[in-house]
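Asker: the following block contains a protein sequence and its predicted model.
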Amino acid sequence: MSLKEILPGRLGFGTAPLGNMFRAIPDEDARATVEAAWDQGVRYYDTAPFYGAGLAEERLGRVLSAKPRDSYVLSTKVGRVILDEPETDVPDFGEKGGLFEHGNPHKVLHEWTADATERSIEGSLRRMGVDRFDIVWVHDIAQDFHGDAWLQKFEEARTGAFRVLSRLRDEGVIRAWGLGVNRTEPIETTLALDEPKPDGFLLAGRYTLLDHEHALQRLLPLAREQDVDMVVGGPYSSGVLAGGTHFEYRQAPPEITERVGRLKAFADQHGVSIKAAALQFSLTHPATAAVIPGATRPSRIAEDVAALNETVPAAFWTDLRAAGLVSPAAPLPDGA
């Protein structure tokens, strides 16, 4: 089943910020934000054990477990098992060091074997207080976490997580599975396999208004050939497109800040919100099934919904193309 058949709308909610990404947020703010998403009609929610060592799942579950289970679509991820013991060492998250230092103090086992996959799902169900997940993503088997050892982790997942999730899908326990990564190469490698075959993928930060050239070269044509959909995570490029200072989960370097400034100058010139430009750009590619921006304040949800429905003039896109700020290969809204 394709992701477009499963997902209830084009705007979902990504919960990485609810795991205290970058900073600690109060429980009441997290709850109010999820409730705001629900009240605004959002019915697709994505989470992961990795987000604050289970904290995001717990916070999301406190709201969703009280809603009718058939009324929303829920995805989580495998690759991390949260242990019932305190973390005594500084966690090694590769390029993402310090990302969830304000999360739960639990030890996290990074493993993509068959056994760990089943344990991960069981733990997620328990933390969230729900009886099932619709979609499960294989999380972070990519260079940004593992460097040159990423192919080793990929092979562990191929013989472990991939097979378990394929079986669970075939048994009707889950509706779909795929990869949830911040790099294109693991998805390209997966799509080249004869089996098992994913139903789609969650690509974070690699098909955004700010950063999309690489994905357009190989990955997205391959996905279209195989009729595999994607969910776009991090459509605001870790927040730098929405007024934040982070890109790729770190402080944005000067060249990124300069490019964002150019994009915003065109947006101001045409009276366009940068959020509208970002969301509508990511959604225009025919492979995109949904975007899942994250938030930690209720007001941000209303902004995202408004951005989705905002009218963006074709001249804005034409100017971006002429300035070299969007790839010639990128499909643009209204065929601009």
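Answerer: Yes, it's here. Numbers count the residues shown, from 1 in each chain.

Asker: alpha carbons only for contacts and neighbour counts from here, please
Answerer: Fine.

Asker: spatially central residue in this protein, please.
Answerer: The structure's the chain has its C-alpha centroid closest to Gly233; by Cα atoms, centre = their mean the separation is 3.0 Å.

Asker: surely it is in contact with Ala204?
Answerer: Yes - taking Cα atoms under 8 Å as the definition, Gly233 is a contact partner of Ala204 at 3.9 Å.

Asker: count of neighbours near the closest residue to Ala287 other than its chain neighbours?
Answerer: Leaving aside its sequence neighbours, Ala287 sits nearest to Asp229 (Cα to Cα, 6 or more residues apart in numbering; 4.9 Å). Counted with other Cα atoms under 10 Å, residues neighbouring Asp229 total 23.

Asker: roughly how far does Asp229 sit from Leu202?
Answerer: 9 Å (Cα to Cα, to the nearest Å).

Asker: Ser124 too?
Answerer: Relative to Leu202, and taking Cα to Cα, Ser124 is found at 18 Å.

Asker: cool, Leu332 as well?
Answerer: Taking Cα to Cα, one finds Leu332 at 21 Å from Leu202.

Asker: against that first model, consider the following:
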Amino acid sequence: MAIKHLLDGALGFGAAPLGNMFRDIPEDEALATVEAAWDDGIRYFDNAPFYGAGLAELRMGQALAGKPREDYVISTKVGRIVLDEVDDAARDNGEKGEVFKHGRPNKVIDDYSEDGTLRSIEGSLERLGTSRIDMVFVHDVAQDFYGDEWLAKFEQARRGAFRALDRLRDEGVIRGWGLGVNRVEAIELLLDLDGPRPDVSLLAGRYTLLDHDRALQRLMPKALERDLGIVVGGPYSSGALVGGPNFEYAPAKPEILAKVAAIKALADRHGISVKAAGLQFALAHPAVVAVIPGASRPSRIAEDGAALREVIPAAFWHDLRAQGLVHPDAPLPISD
């Protein structure tokens, strides 16, 4: 798997917070966060035009300017195009609501066609200030998977974005492509199609300590069979796993908070951090090629790096399984 060698089980940087996710982040703080990631050895950066209507890409491009391009890997996404036109109207972002209400006011439109894919990549290259993008994810193609409009969106992507990205990969313009979604079903559907040959997909929030059953049982076996690398996004489940108020872009429900409390109590008993457990759990699956927590403060970068390097006793993982806090078949960073 070429992507596996490219990422090599990396701790990457998820750039959604740079688009002013949930709050208005000062410019100097955003740039300092990317610099902290670089100084901590992070060399994989994931982005998307959707993040603040291009704001995250602009900030990342500025922060990485002057860094040797051959020393880092960039992925971004297609499916949404950022226009020069300013749009002050309320935006319908589905389940993601007003997550980026503090982003740029530019109008963002959905377009999963071949032409839209090429336009999106061109815009990202300009904002990122780079000559190439390594991996491209088709973004939120099934965001409302059980709604009425997802099938038409997916079909447009099948005829447009998938074919365009297959060709760009075969021509060597990009190094790999797949989906960037928070729905396991979308990647399953892609793998069942004849024709497209994805290399990697980004699955956000669906292979975490708080939510992994469907991905584990349905997607991961297919991913291994098809040699599809999985990048795990949102390993902290929108912050809920590490004490934040949100799960899936909305206030966490009582059952989620109860599970968080149980994991935290077990981690405290073994003297380890929940962050360490979350990151190392995700990376333990052989299909996972990288995990990309988001960060909006430099201090969070240091925490993530320390969490990845933290030594977790085998007894913690055994207790986690014994208490039913992980699926019994989930690979753990121990030898059973």
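Answerer: Happy to help now that I have it. Since the structure is predicted, the reported quantities are computational estimates derived from the model, not experimental observations.

Asker: mind checking the TM-score on these two?
Answerer: Once superposed, the chains reach a TM-score of 0.98 (TM-score structural alignment, normalised by the length of the first structure), with 336 aligned residues with a Cα RMSD of 1.2 Å.

Asker: and the residue nearest to Ala287 of the first structure, what's its match in the second structure?
Answerer: Taking TM-score structural alignment, Asp229 of the first structure has Gly229 as its aligned residue in the second structure.

Asker: quick one, what contacts that match?
Answerer: 1, 3-4, 199-201, 223, 287-289 (Cα atoms under 8 Å, 6 or more residues apart in numbering).

Asker: list the ones among those residues that fall in helices.
Answerer: Judged by DSSP state H, helices contain the following of those: 3-4, 223.

Asker: of the residues you listed, which is the most crowded?
Answerer: Ala223 (22 neighbours).

Asker: ok, now how distant is that residue from His285 of the second structure?
Answerer: Remark: distance between Ala223 of the second structure and His285 of the second structure (Cα to Cα) = 11 Å.

Asker: Gln323 of the second structure too?
Answerer: From Gln323 of the second structure to His285 of the second structure the distance is 20 Å (Cα to Cα).

Asker: compare those two (neighbour count), which wins?
Answerer: Taking neighbours as other Cα under 10 Å, Gln323 of the second structure and His285 compare with His285 leading, 17 against 12.

Asker: number of residues surrounding Pro26 of the second structure?
Answerer: Neighbours of Pro26 of the second structure under the rule other Cα under 10 Å: 11.

Asker: do the same with Asp131 of the first structure
Answerer: Neighbour tally, Asp131 of the first structure, other Cα under 10 Å: 11.

Asker: so what's it closest to, chain neighbours aside?
Answerer: Using Cα to Cα, 6+ apart, the closest residue to Asp131 of the first structure is Leu125 (6.4 Å).

Asker: count of residues packed around that neighbour?
Answerer: Around Leu125 of the first structure there are 18 residues (other Cα under 10 Å).

Asker: helix, strand, or coil at it?
Answerer: helix (DSSP: H, G, I helix; E, B strand; the rest coil).

Asker: and it, what does it touch?
Answerer: 131-133.

Asker: for those residues, give me a markdown table that also has distance to Ala37 of the first structure.
Answerer: Converted to a markdown table, these look like this (distance: Cα to Cα, whole Å):
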| residue | distance to Ala37 of the first structure |
| --- | --- |
| Asp131 | 21 |
| Arg132 | 21 |
| Phe133 | 19 |
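
Asker: any idea how far the residue of the first structure most remote from its centre lies from Arg262 of the first structure?
Answerer: Farthest-out residue of the first structure from its mean C-alpha position, per Cα atoms, centre = their mean: Gln269, at 30.2 Å. Taking Cα to Cα as the measure, Gln269 of the first structure falls 11 Å from Arg262 of the first structure.

Asker: and Glu58 of the first structure, by the same measure?
Answerer: Taken as Cα to Cα, the span from Glu58 of the first structure to Arg262 of the first structure is 39 Å.
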